[in-house]
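> starting from these lines, generate the structure:
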Amino acid sequence: MYGLQIIRNADLEELRELGSGTFGTVYHGKWRGSDVAIKRIKKSCFAGRSSEQEKLTKDFWREAQILSKLHHPNVVAFYGVVPDGTGGTLATVAEFMVNGSLRNVLLRKDRSLDLRKKLIIAMDAAFGMEYLHSKSIVHFDLKCDNLLVNLRDPQRPICKVVLDPREVGDFGLSRIKRNTLVSGGVRGTLPWMAPELLNGSSSKVSEKVDVFSFGIALWEILTGEEPYANMHCGAIIGGIVNNSLRPPVPETCDPEWRILMEQCWSANPDIRPSFTEVTDRLRAMSAMLQSRAQAPGS
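The predicted model follows:
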């Protein structure tokens, strides 16, 4: 079907629940002897009038097909769809990342990530995003919750961007309205949303909405905090739209990191760099840090 891998429910083994959200529940499981992430999708995701149900189901299959064709070391691999879940529910099977989301890693302060590791993580995420944009795919929901990590190698963390069939914004199919306020469920994502998504200037919406989100994610990686944690939605929306609200940059922030972060979250999409430029600049920062570490007397 659609050239997609169809996976039988009987071939899956669920080991433990990893988390649940609006769209469903994710489990760590096994498929053909390998560790995988199994996402059981709630039936309510496809609710509505029969014509609406049909459209949502069709969208899901089409977007799953797009995901199955993506192959990049910094994008979580999508293996296939399970059409015969319990009670006729759908599920997806994807690559399992041992340490889960970067947000969870940052919350657990016991895992100290130095600047070198933070740069590697940011670079990995930017490489993944550069690839998605090269395929005309806009994420629309980039944040540390959607960056998955493997920290098994103490020297080299690995970070990958995760996409969901319910979250693919394919520009060829102009899925621009996917994550605007209309679709609800915006609360958790608000701090990462570019002003043009919130102020109704949808003609200006481009892949640069992801660059804005990446700027906020850089701040998360830097501080380990959640942006605007104690603020109400209304105040956040107002602040982003009138450009008076951005997360506070710590005094100790590396100047290059600060410049990049502030350009990424610029109110003007034209000022925001492309992900190709972002990866170049992060690479240069990484090289500079390395040469400083190797300098005599350092």
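> please count neighbours and contacts with C-alpha atoms only from this point.
Will do.
> where do the helices of this structure begin and end?
Applying DSSP state H to the chain gives helices spanning 50-68, 102-107, 115-134, 195-198, 208-223, 233-241, 255-264, 275-294.
> what's in contact with the fourth one?
If I follow you right, that is helix 195-198. Identification of contacts with helix 195-198 by CA atoms under 8 Å, 6 or more residues apart in numbering yields 180-181, 202, 204-205, 209, 237, 240-241, 243, 267.
> which of the residues you listed tops the neighbour count?
Highest neighbour count within those: V209, with 25 neighbours (other CA atoms under 10 Å).
> any idea how far the nearest residue to that one once chain neighbours are set aside is from I216?
Using CA to CA, 6 or more residues apart in numbering and skipping the chain neighbours, the partner closest in space to V209 is A194 (5.4 Å). Look at A194 and I216: by CA to CA, to the nearest Å, they are 10 Å apart.
> okay, and the common contacts of these two?
W265.
> nearest to P247, of the helices of the chain?
Ranking these by proximity to P247 (CA to CA) places helix 208-223 first, at 7.4 Å.
> tell me which other helices or strands the closest one touches.
For helix 208-223, the packing partners by 3 or more CA pairs under 8 Å, 6 or more residues apart in numbering; DSSP states H and E come out as helix 115-134, helix 255-264.
> one more sequence to fold, the one below, so I can look at both together:
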Amino acid sequence: MEQLRQVGEALGGVTALMSFADDLRINPRQCRLLADACALAFASVAAEVRAHLRFRDRHAKWKPLEAPLRELHRAVRDAESYVRHCLEPRDSWWARAAAATHGADCVEQHLHGLLWSVSVVVEAVESVSEAGTTDPDELARRRLLLAKDYDRDMLDPRLFRQRLGVRYLATRELASRMETAWREDRWLLSQLLEERKDPASPETLTRNEHRLADLLTAPRGKVHPASLLHQGDFQVRRRLAGNLKEAQWMGEAFAVKHFVGADADAVGAEVALLTLVAHPNVAHCRYCFHDEDKREFFLFMDELMTKDLASHVKEVNSSKRRIPFPLVVVVDAMLQIARGMEYLHSKKIYHGDLNPSNVLVKTRHADAHLHVKVAGFGQFAVPAVSPRPSPRASVNANANNNNASAAAVNPCIWYAPEVLELEAARWSEKADVYSFGMVCFELLTGKIPFEDNHLQGEHMSKNIRAGERPLFPFQAPKYLTNLTKRCWHGDPAQRPAFASICRVLRYVKRFLVLNPADQQQQAQPDASQPAPPPPPVPPVDYLDIEASLLRRFPAWQAGGAPPRVSDVPFQMFAYRVVEKERTRAAILHIGRDRASDSSSDCNSLCGDESGSGSGSLGGVLSDAEAPVSASSRGTARSLSAPSGSRKASPRKLDRKVTSRLAGPPQKSKSMGVVRQPQVIRRTHRIKSDGHLISALVPPSRRRVSASGGGHSDSELA
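Below you'll find the model as predicted:
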């Protein structure tokens, strides 16, 4: 309840600011769109809460809503900050207009986060409603209503928009406004400046303001004289990463690329590329200034970012942490990088040198969340910009370098095997996906890939081409390591496109928000303390869901239509429909398997049914590296039987469990260390279809150990 109140409070701030909408001169259409979307989001969530939950249960049963509502509150709070930024210029209206009129943050950042969080909150409300119902008739009624909403026939964008568009903020009107708001604001700004240029205007412009008006309305990519800078109190403050500097201009802070003595054609090519893009997760250029006398170029970038990802990971990494950041922050950073790369690839721009040093970050909130931008593609994507050494030559040149920088010591670790063999393969979609997988490894582990490997230089290059990859620690979540391993697959055709990676990561982030206790298990376990319960895992492989949906929606394939934020609600809903379908199939498979067992075998296998614990779909994913084409039958099989080619009898399986529980872990040449079965306990987390599992899985299939802890079938195999 407190989180819902905070969302309403943040919405009140947006509403109060929009009371002065007539005074908005910067991005008025986008501010109005964002304010309306926030109001619709709160109305949708409040309607869902009223329809499915009881107010008197708010203290006892609403706790699983806290994390999803916290994400919605963050999205509305960021929207309020955006509106205030446009309404209240701090020092100079001209500087604020120069800083805020070329971006796409309203739709691509703020509305993207808002639509995603609404989908998660709606699902959380439905799950809490079903899990908290004790009346069998009421439970059956609610399940019937939900089954109608998640029917496979709803996998039609038009039907989804017609029936559920208001609930998920997926109406045609809102989508149309997202497409046109930015262009309308550009037109309104040009009209405003033309009026102020008129000599009859009550607000006459100075000579310098006339030049600033021309700057704001000029096409992107035009090179302006540097004299305009010096008339606005331009001052360089400090040096940032690479050739970036922090500069102050008309009271606003900007990130500036400074070139001295550079070739005009080369800089012009980079400017043309950097002004072609506009995305909150891609570093792009707003304006370019040239001083002909000093042969200097100043490229004003879109936003001031404090450091690169490599430096940030090194700062926050600690030996006491399993991962450098909370897992939901890691997935959010991975998603932002993937969205930036998805946007670049939709423009047919390939990076060629994606690594943590070319990923810029800035902390957004006190909870360690980051704003991430992909940078460094301008100097590599166009051959005319600068000479690019061959990856193989870079490896040889840096083979004996002892510098700790990842890109300097082993540049080959970020390159795909085909790039190490052939330079021309460097600028391709699949090569960038491979590099993304290596960046994800550093985010998940806090370590540079291969940093513990004794082989360096050309030897490392040979090993990578031979198939060697970094090793994840034991506790790394399999649903993320499997995705990362698919990204660095040796066969480029097996690597997913960034559009698919974005959809998978959105749904993984949704899973983590619905299971917030997983974020607390970051410290290394203390041997004197009892082992914490294992974190939940998704009930199905999301890469399997993506493969299924790609067959149904060929337009989702890479190279199709450019990504649109308005498509996010339907994509999240489609994942949910297929996930529920796969989960039901797995449960029915368990029921059929139970019916085929004799009662004596069931008793010998299950033991005393009076023990505590229950089965769970928590261990559904196999530890093996399964390809995307793995069928859902493999997932269901891991729920009900060992993964071998022959089905073991229950008595043999019981003897295996007894022998494994009795002795210490043993090593095997092929399998490594045999892990002890983990204990699955009931928690207050929202697991996908967890309520359905508890209701439909028969007690005789809930295997109980002598100690009272339950074990999933995949752990007993």
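> TM value for the aligned chains?
The TM-score (TM-score structural alignment, normalised by the length of structure 1) is 0.81; 278 aligned residues with a CA RMSD of 3.0 Å.
> about what we covered before: right, so the helices of structure 1: which one is the most enclosed?
Most buried of the helices of structure 1, by mean neighbour count (mean count of other CA atoms under 10 Å): helix 208-223, with a mean of 24.
> equivalent range in structure 2 for that helix?
Per the alignment by TM-score structural alignment, helix 208-223 of structure 1 matches residues 430-445 in structure 2.
> give me the contacts around that stretch.
Residues from elsewhere that reach stretch 430-445 of structure 2 (CA under 8 Å, 6+ apart): 313, 322-324, 327, 330, 334, 338, 350-356, 413-416, 418-419, 425-426, 447-449, 472-473, 476, 484-485, 487-489, 492-493, 495-498.
> of these, buried ones?
For those, a neighbour count by 16 or more other CA atoms under 10 Å gives the buried set as 313, 322-324, 327, 330, 334, 338, 350-356, 413-416, 418-419, 425-426, 447-449, 472, 484-485, 487-489, 492, 495-498.
> give me the contact list for stretch 262-278 of structure 1.
Stretch 262-278 of structure 1 is contacted by residues 126-127, 129-130, 194-195, 208-209, 211-216, 243, 260 when judged by CA under 8 Å, 6+ apart.
> determine which two of the residues you listed are furthest apart.
Spanning the widest gap among these are F127 and N243, at 27.8 Å by CA to CA.
> give me the buried positions along the longest helix anywhere in structure 2.
Counting residues, the longest helix found in structure 2 (DSSP H) is helix 568-596. Judged by neighbour count (16+ other CA under 10 Å), helix 568-596 of structure 2 contains these buried residues: 568-580, 582-587, 589-591, 594.
> so what secondary structure elements neighbour that helix?
The contact analysis (3+ CA pairs under 8 Å, 6+ apart) places helix 568-596 of structure 2 against helix 112-131, helix 498-514, helix 542-552, helix 632-640.
> quick one: it aligns where in structure 1?
So helix 568-596 of structure 2 is aligned with nothing, judged by TM-score structural alignment.
> between that helix and helix 498-514, how many degrees?
With axes from the mean of the first three to the mean of the last three CA atoms, to 10 degrees applied, the angle from helix 568-596 of structure 2 to helix 498-514 works out at 70 degrees.
> report the distance from helix 568-596 of structure 2 to the chain centre.
The gap between where helix 568-596 of structure 2 is centred and where its chain is centred comes out at 24 Å by CA atoms, centre = their mean, to the nearest Å.
> ranges for the strands of the stretch 101-250 of structure 2?
Per DSSP state E, counting those that start in this stretch, the stretch 101-250 of structure 2 carries strands over the ranges 223-225, 235-239, 244-249.
> among the ones you listed, which comes closest to S599 of structure 2?
That would be strand 244-249 among these, by CA to CA, at 72.2 Å.
> what's in contact with the closest one?
By CA under 8 Å, 6+ apart, strand 244-249 of structure 2 touches 95, 229, 232-240, 253-258, 304.
> which stretch of structure 1 lines up against it?
Counting by TM-score structural alignment, strand 244-249 of structure 2 corresponds to residues 26-31.
> could the helices and strands packed on helix 208-223 of structure 1 be laid out in a markdown table, adding distance to A284 of structure 1?
Shown next, in a markdown table, are those (distance: least, CA to CA, whole Å):
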| stretch | distance to A284 of structure 1 |
| --- | --- |
| helix 115-134 | 10 |
| helix 255-264 | 10 |
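> quick one, which of the ones you listed is nearest to N74 of structure 1?
helix 115-134 (4.6 Å).
> gap between the closest one and the chain center?
Chain-centre distance of helix 115-134 of structure 1: 11 Å, with CA atoms, centre = their mean.
> start and end residues in structure 2 for it, please.
The alignment of helix 115-134 of structure 1 onto structure 2 (TM-score structural alignment) spans residues 327-346.
> relative to structure 1, what is the average displacement of that stretch?
On superposition with structure 1, the average gap between stretch 327-346 of structure 2 and its aligned counterparts reaches 0.4 Å (mean CA distance after the TM-score superposition for structure 1).
> got the contact list for that stretch?
With contacts defined as CA under 8 Å, 6+ apart, stretch 327-346 of structure 2 is touched by 277, 279-282, 350, 359, 368-374, 429, 436, 440, 443-444, 498-499, 501-502, 505-506, 508-509, 512-513, 518-519, 559, 561-563.
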